[in-house]
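Engineer: sequence and predicted structure below; questions after.
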Amino acid sequence: MTEFSLSQVVVSQEGEQLYSFEYAATVTKTSTTLVESFAQLGLIEPVGVMLSRRDITRIAQIQRLRHDLGLNLVGAAMVLDMAQEIANLRTQNQAYQSLLDTMLDIKTQK
């Protein structure tokens, strides 16, 4: 694994700032071994050996669910995935409702 200093800034092709596993471990108060385990289990999606801010947030959320609710890694990841799916469905529902409202407004104006 390539070593990166904590102060090094790496930017993805999409312009997203990326962070080392060491930085992620420091800010989430875990170990690089645990961060690597998260990556190996597919709980986070590193870009090579770097992580996005979203991945670091997910590590912190998983750790909080493990600590607060006593969930195991897979259970915590499932809770986060379901919460994201619910948020996506709510967004879709709002878009469909807005479209329906627009269509009803057009129909009543005729």
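Structural biologist: Nice, I can see it.
Engineer: for the rest of this, base every contact and every neighbour count on C-alpha atoms.
Structural biologist: OK.
Engineer: show me what counts as buried in the strand or helix carrying residue 78.
Structural biologist: Residue 78 is part of helix 73-109 when elements are defined by DSSP states H and E. Of all the residues in helix 73-109, those buried under the rule 16 or more other Cα atoms under 10 Å are 73, 76, 77, 80.
Engineer: presented hereafter is structure B, for comparison with structure A:
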Amino acid sequence: MTSTPGPPAQRGRHRGVYSISVAAELSGHSIQNLRAYERRGLLQPLRTDGGTRRYSDADVARLARIRALLTDGLNLAGIAMVLDLEDEVLRLRRR
């Protein structure tokens, strides 16, 4: 598995521990939707050496955000823009 840089507390939050079926159940999304979100670049789960997706707590939180934005009426293109902007705000705040 690829390790995630950052402080130990963040590494734990970004550690891929959930299979796709567990992540789907935790988030209320279907497995097919998780795969579609990955194809669209909305989500980037870690992969094992064998290629199995492993979702982290941060991924599950991101899926909850995607669900909220879908509920608010945004399409996937709009969600991608919102998530990109939110990620940029986080990067800037860390500076």
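Structural biologist: Ah, there it is. In this text the structure is predicted, and so the values were computed from the model without any measurement.
Engineer: tell me how they score on TM after superposing.
Structural biologist: The TM-score (TM-score structural alignment, normalised by the length of the second structure) is 0.71; 80 aligned residues with a Cα RMSD of 1.8 Å.
Engineer: just to revisit the earlier point, between the buried residues of helix 73-109 of the first structure, which sits nearest residue 96 of the first structure?
Structural biologist: residue 80 (24.4 Å; Cα to Cα).
Engineer: just give me the match in the second structure for the closest one.
Structural biologist: Counting by TM-score structural alignment, residue 80 of the first structure lines up with residue 83 in the second structure.
Engineer: what separation do you get for that match and residue 35 of the second structure?
Structural biologist: 17 Å (Cα to Cα, to the nearest Å).
Engineer: what's the residue closest to the geometric middle of the second structure?
Structural biologist: residue 59 (3.1 Å; Cα atoms, centre = their mean).
Engineer: corresponding residue for it in the first structure?
Structural biologist: So, by TM-score structural alignment, residue 59 of the second structure is matched to residue 55.
Engineer: and if you look at residue 71 of the second structure?
Structural biologist: In the first structure, residue 71 of the second structure lands on residue 67 (TM-score structural alignment).
Engineer: check residue 19 of the second structure too.
Structural biologist: Using TM-score structural alignment, residue 19 of the second structure lines up with residue 20 in the first structure.
Engineer: returning to what we had before: tell me the contacts of the match of residue 59 of the second structure?
Structural biologist: Shown in contact with residue 55 of the first structure (Cα atoms under 8 Å, 6 or more residues apart in numbering): 44, 45, 46.
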